[in-house]
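S.K.: Okay, sequence plus prediction incoming.
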Amino acid sequence: MNANATPDREAPRFRAALDALDGMLAGLDPSAEAGDRRFLGCVFFENEPHERRYADHLVLAPGLDAAGPDLDVRVRALLDHGAAGVIVKRPESGLPRLPSDLASALLLLEREADWADVAQSLRALGSADARLVTGGIRQGDLFALANTLASLSNGAVSLVDIAGRIIGYSTHVGQPIDALRRSTTLALHEGHHPRVDAQFQQLAASAAALHFPGKQSRYGRVALPVRAAGELLGTVWAIQVDPSGADETRQFLDSVEPLVAHHMLRARETAQADERRSTDLIRALLEDATNRRAAAAQLDLDPGSAHTVICFRLRELGDANPVLRAQQLLHQVSTTAKGQFAWAHCALLDGVAVALLRSSDTAHTRLFADRITRIAEGGAVAGIGRIAQNQSLIPRSYRDAASISRIIVTRNATARGTQATRSTAAAGQVTRDDDASDVAEFSEMHSDLGLAHVGEILHDSELLEGDLVERILAHDREHETRLAETLLSVLDHQGSVRRAALDLHVHQNTVRYRLNSIRAELGIDMDRPSARLWIWLRLTTEVASGGLMFAPEPRSPASGAAPSNDSRRTNIRAISPMG
């Protein structure tokens, strides 16, 4: 233990940790000597002892089996590397007998306790600002802080950072709110960026809370600028329905500015580390079979509960800063998930916002996904994986969700390309296809996922070289024709030339001429069912994977007019993939 610790910053004792987590944490050794043990902080056990510095810290060991036969060996190894003590979850069965020196260093955490909450509480014990942590508000918990401020000010409260993002808001039922409050909390950001908002600018120049009177159907607001060492951290906005109480609300908010600043600083300091840790743990849970159990324990994942994975992707990545948009999407996903689900963890994996939810309620998860895709700036899509009834099935739910979201992005991009040829394109406008869905579940995409898997197999096959589809695509590239697109449309419409012509926005005779070219010039016999099935599979999987994109058709006369490029009529019989 650090012998140079000053009296006012004296390292906390075990008994202080037991008091702070009363009912959730207990010592194996109830003696006074055990309660007098001190610790400098806490750290999670993730690897072998020699790979971490545990000196004088409490080691939180979610992956350590307290009922295991090697408990004494593992605990002693940690103590030999300087650990002040070890915290494990209380086992359902009895603990093995331990020597007194090990028993005094072992603390038992109740099974329903959350590891992250325990870590926050233990860290708060050693903080110089621990006196600022009020009952019921964990350090940096801005939603709990907003609820407390809303109760004390009798008005709904929102906490906003300097970029205009809503980082916490109250959820009390019955407090009056207006349309502005609904829209901003739905989107989790203000309607205007603070740099162009007059009220934000006025508030930033003020040293105290200000009252902004209401206008028409909009309630008034009392707002507080929150600073630390002269730096503006963010703002607090409290709805003020009764203007006569504005002075009292202003005085209250001014009095709690140090508390709010403390929580905002703590949230900012831990956000990046928490996000990185959460990302590492979720990646391990989904992709690393070796460390999956340890990651699940640190995430406090209940192995007996059902979970669902949802993957959110940006609809388009063509803007100047896709990284910023992905971070904004993650903020919306994680913040909304915390408000709608009792347990949720979110992370950004390879540009995809992944939400792991403790829920088997398909209607609830669908509403959550719909909400995110509506509010995401620039647009997003969501794939909902199968419900994982146990821990081992969570990776499968993730693979489902990731594949579904990727298919939706590709499918919607293709739909927008087709949309460019429709009536709005004639006026120089391109609109989003109303039939293109931004959210899909596994049950809706079972066939698409199967085709995607077939496409992966085909891409590894040597049979592709020089096959029928390669001959068609090579002809299209060399002669700037559209045989592949036309043939796929005919196959998709069960051999109907009329429906294919409507889909492609060309004359029926143009479709017939292209089909005749496939037969006469390329020597492909479309009367064979196997040929039709193979071509349809190849073209469909190429389009689904994004490997084949069709540009919009040049404008041509409507169906029924004289064909623009060929007047020959052919008698190609109706064809479909299966005959």
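M.R.: Sure thing, it's come through. Numbers count the residues shown, from 1 in each chain.

S.K.: all contacts plus neighbour counts: C-alpha atoms, from now on.
M.R.: Fine.

S.K.: what residues are up against residue 214?
M.R.: With contact taken as C-alpha atoms under 8 Å, 6 or more residues apart in numbering, residue 214 is in contact with 220-221.

S.K.: Distance of it relative to residue 187?
M.R.: In this view, residue 214 and residue 187 are 22 Å apart by C-alpha to C-alpha, to the nearest Å.

S.K.: Also residue 132?
M.R.: 31 Å.

S.K.: higher neighbour count, those two?
M.R.: residue 187 (19 against 16; other C-alpha atoms under 10 Å).

S.K.: what's the neighbour count on the residue nearest to the more buried one when sequence neighbours are not counted?
M.R.: The shortest distance from residue 187 to any non-neighbouring residue, by C-alpha to C-alpha, 6 or more residues apart in numbering, is to residue 375 (5.1 Å). Residues lying near residue 375 (other C-alpha under 10 Å) number 18.

S.K.: if I read this right, residue 375 contacts residue 186, doesn't it?
M.R.: Yes. Distance between residue 375 and residue 186: 7.1 Å, which falls inside the contact criterion (C-alpha atoms under 8 Å).

S.K.: any idea where the strands of the stretch 151-300 of the chain begin and end?
M.R.: All strands of the stretch 151-300 of the chain, identified by DSSP state E, counting those that start in this stretch, fall at 157-161, 166-169, 210-212, 220-228, 231-240.

S.K.: got the angle between the fourth one and strand 157-161?
M.R.: So that's strand 220-228. Per axes from the mean of the first three to the mean of the last three C-alpha atoms, to 10 degrees, the angle that strand 220-228 makes with strand 157-161 is 40 degrees.

S.K.: Show me what counts as buried in strand 220-228.
M.R.: 220-227 (16 or more other C-alpha atoms under 10 Å).

S.K.: I'd like these written out as CSV, with distance to residue 544 added.
M.R.: Below are the buried residues of strand 220-228 laid out as CSV (distance: C-alpha to C-alpha, whole Å):
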residue, distance to residue 544
220, 51
221, 50
222, 52
223, 50
224, 51
225, 50
226, 50
227, 51
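
S.K.: any idea how far residue 357 is from residue 417?
M.R.: Taken as C-alpha to C-alpha, the span from residue 357 to residue 417 is 34 Å.

S.K.: Please say which of the two ends up with more neighbours.
M.R.: Taking neighbours as other C-alpha under 10 Å, residue 357 and residue 417 compare with residue 357 leading, 23 against 20.

S.K.: The closest residue in space to the more buried one that isn't next to it in sequence and residue 525: what is the separation?
M.R.: In space, and not counting its chain neighbours, residue 357 is closest to residue 344: 4.6 Å by C-alpha to C-alpha, 6+ apart. Applying C-alpha to C-alpha, the value for residue 344 to residue 525 is 55 Å.

S.K.: Second structure follows, compare the two:
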Amino acid sequence: MVSVRSIVDRVGPTLLHAVSIPESSPAVADVVIAEPGAGTQVAAGDLVLGVAVADVDGAATLIRHSAERRAAAVLLKPPFTARPAVRRCAVTAGIGLVEVRGATAWAQLVWLLRTVLDAAIDSTDDKDGEDRDDTGERGSGDLFRLADAVASVVDAPVTIEDTNSRVLAYSARQDLTDPARVSTIMGRRIPDDVLAKFRSRGVFRELSRGRQTIFVPAQRDGTLPRLIVPIRMGGELLGSMWAVVAGPVPDERAAAFADTAPVVALHLLRRRAHADARRRASADLLRALLEGKVGPRKAIAELELTDEPHRVVVIGTPGGDGPDDEGLRLALLERISQGIGRRPVVTELGGLLYAIVPEGSGPGSWAGLRAALAQGPEPGRAGSPNLAAGSAVPLVELARSRKEAEEALDLLRAGLLPGHVGSYDEVWTALVLHRAATAAGAAHVAELGPLERLRTHDRENRTEYVATLYEWLRFPGDPRAAARALRIHPNTFRYRMRRLLDLARLDLDDPDVRLALITQLVTLRWS
């Protein structure tokens, strides 16, 4: 049983967008193309592609015809999917309506839909006839064979890379290349120094502009020429193909190389659909584990976790639910998903990202994740996401680690801790003060005694006597350190202390008075 929603999700928003899908929509069985006239044979469960639809009336007729035969959904391109009459017709007929992005080729979409449908049926039946490489990616064997086929077209060794310059597949004959390509194959990614050279020559700018082919001449350091072809689908850049050539390539051969891009694009979309499906399954299972709905034994088996202690890591973006925050969460999700086992152990709950990472120092551990994110552009600047980890615990106690991580995150978000990263066992002093302040705040302790007089004076006269008293108590007998904390001159600090003592008449020689004031001021600062 494969639903319309599942097919749309697997293909992804690059090509498809669900306009309306009724809850009672039948399972998808096949893909058919609606030909002009009444010759279209539509059966129950079909995805009907409105290839020949020319107007709103034609779209409505196809929708009604498909609904009568219990088809699963009708797929149309803009502008028809935006027309209210077409949308009303689909809702009234009780059939799904899916928008196909305008730049998508129908023939490619048919191939991709049938591939995704076959894969979905296979996974439902718990079958897996596809090749995997050493990373466990589905379809990788096909991609390597495709790289060999593309290499024969251009008569040069080829790599297929994603938009982050990671090598997804490569052809044979890589021994005939240069050290830069060898390093790329060994590291499964273009090295940073080589990447910088190509970037300085404007290669990636040209890729983003949609050039059909890009030729990069030989470089002084011995790097051989490259012929590069962008891989696009539906207007989105999915990756690129890089051929190491001896020199300028004849126009006919370069064009043939470029003509292979749509086929590679279909394979990349298929690969991404499988990866997205696995990521969603992992995320759902992790969500259930964090909520206590499944046991650790199932998590160990399906999330490929070990039985060593793990931490729950929670990440919060500054605003929470805005489009910028959503984009930042997705970017972080992609970064966190790399290097934590074979499958990403990451999910989203209530606008926060959660990950389970093992204790230790490897690339997938808390220390490794912390170091990796610290190297990126987000941490350390204004508006950075906050990253907090709970204690390292056995898998059966992950609920406790989650609560600890959330408590530490609250302190980071409130600005009560320096920086944007912290772990529960590192911030115990802040946690003690915060919990004590929370309890004391509920008892209204800050309203007792002469402190309220200083607070009122500060509000009415824009003075900072309460802050001055707080730093005096934090640095007893060290006015210079207290002045530095306030960023004022020590003489200014001493003057403020004399003035506030005149106002409040506090006996700071009494240790109980000092303890009471500390309790009140901590309550104000940390609650």
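M.R.: Perfect, I can see it now. It should be emphasised that the depicted structure is a prediction, and the values quoted were computed from it without experimental measurement.

S.K.: which of residue 344 and residue 525 of the first structure has more neighbours?
M.R.: Set residue 344 of the first structure next to residue 525 and count neighbours by other C-alpha under 10 Å: residue 344 wins out with 22 against 13.

S.K.: Based on its surroundings, how many neighbours for residue 73 of the first structure?
M.R.: Around residue 73 of the first structure there are 10 residues (other C-alpha under 10 Å).

S.K.: To which residue of the second structure is it aligned?
M.R.: In the second structure, no residue is matched to residue 73 of the first structure (TM-score structural alignment).

S.K.: Which strand or helix spans residue 73 of the first structure?
M.R.: Secondary structure assignment for residue 73 of the first structure, by DSSP states H and E: helix 71-80.

S.K.: Distance from the chain centre to that helix, please.
M.R.: Distance of helix 71-80 of the first structure from its chain centroid, counting by C-alpha atoms, centre = their mean, to the nearest Å, is 38 Å.

S.K.: What residues in the second structure pair up with the following helix or strand past that helix?
M.R.: Next along the chain after helix 71-80 of the first structure, taking DSSP H and E as the criterion, comes strand 85-89. The aligned range for strand 85-89 of the first structure in the second structure is empty, by TM-score structural alignment.

S.K.: Determine the set of other helices and strands touching strand 85-89 of the first structure.
M.R.: Helices and strands touching strand 85-89 of the first structure, by 3 or more C-alpha pairs under 8 Å, 6 or more residues apart in numbering; DSSP states H and E, are strand 57-60, helix 71-80, strand 106-109.

S.K.: Please identify the most buried of those.
M.R.: Mean neighbours per residue, mean count of other C-alpha atoms under 10 Å, is largest over these for strand 57-60, with a mean of 25.

S.K.: by contact count, what packs against that one?
M.R.: By 3+ C-alpha pairs under 8 Å, 6+ apart, strand 57-60 of the first structure packs against strand 41-44, strand 85-89.

S.K.: for the ones you listed, which one sits closest to residue 169 of the first structure?
M.R.: strand 41-44 (29.7 Å; C-alpha to C-alpha).

S.K.: Tell me, how many residues neighbour residue 444 of the second structure?
M.R.: 12.

S.K.: Could you pull up the residues touching residue 514 of the first structure?
M.R.: Residue 514 of the first structure neighbours (C-alpha under 8 Å, 6+ apart): 482-483, 486.

S.K.: Filter the residues you listed down to the ones also in contact in the second structure.
M.R.: Counting by both residues aligned by TM-score structural alignment, their matches' C-alpha atoms under 8 Å, the contacts of residue 514 of the first structure that remain in contact in the second structure are 483, 486.

S.K.: Among the contacts of residue 514 of the first structure, find me the one that's closest to residue 401 of the first structure.
M.R.: residue 486 (31.3 Å).

S.K.: Name the residues that touch stretch 241-261 of the second structure?
M.R.: 150-151, 153-154, 156-161, 177, 212-213, 215, 217-218, 224-232.

S.K.: What of stretch 498-517 of the second structure?
M.R.: Taking C-alpha under 8 Å, 6+ apart as the rule, stretch 498-517 of the second structure contacts 450-451, 453-454, 465, 473.

S.K.: Find the nearest non-adjacent residue to residue 317 of the second structure, please.
M.R.: residue 385 (4.3 Å).

S.K.: thinking that neighbour is in contact with residue 320, fair?
M.R.: No. With contact defined as C-alpha under 8 Å, residue 385 of the second structure does not count as touching residue 320 (9.8 Å).

S.K.: Comparing these two, which shows the higher neighbour count?
M.R.: Using other C-alpha under 10 Å, the more surrounded residue of residue 385 of the second structure and residue 320 is residue 385, with 23 against 15.

S.K.: Show the contacting residues for that one.
M.R.: 315-318, 378-379, 420.

S.K.: at 10 Å instead, please
M.R.: 315-320, 325, 328-329, 332, 378-379, 412-413, 420-421 (C-alpha atoms under 10 Å, 6 or more residues apart in numbering).

S.K.: Quick check on these: which are buried?
M.R.: 315-318, 325, 328-329, 332, 378-379, 412-413, 420-421.

S.K.: Next, format the residues you listed as JSON lines and append secondary structure.
M.R.: Formatted as JSON lines, these follow (DSSP: H, G, I helix; E, B strand; the rest coil):
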{"residue": "315", "secondary structure": "strand"}
{"residue": "316", "secondary structure": "strand"}
{"residue": "317", "secondary structure": "coil"}
{"residue": "318", "secondary structure": "coil"}
{"residue": "325", "secondary structure": "helix"}
{"residue": "328", "secondary structure": "helix"}
{"residue": "329", "secondary structure": "helix"}
{"residue": "332", "secondary structure": "helix"}
{"residue": "378", "secondary structure": "coil"}
{"residue": "379", "secondary structure": "coil"}
{"residue": "412", "secondary structure": "helix"}
{"residue": "413", "secondary structure": "helix"}
{"residue": "420", "secondary structure": "coil"}
{"residue": "421", "secondary structure": "strand"}
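
S.K.: Just the closest of these to residue 433 of the second structure, please.
M.R.: residue 412 (13.9 Å).

S.K.: Hmm, that closest one is touching residue 421, no?
M.R.: Yes. Under the criterion of C-alpha atoms under 10 Å, residue 412 of the second structure makes contact with residue 421 at 7.6 Å.
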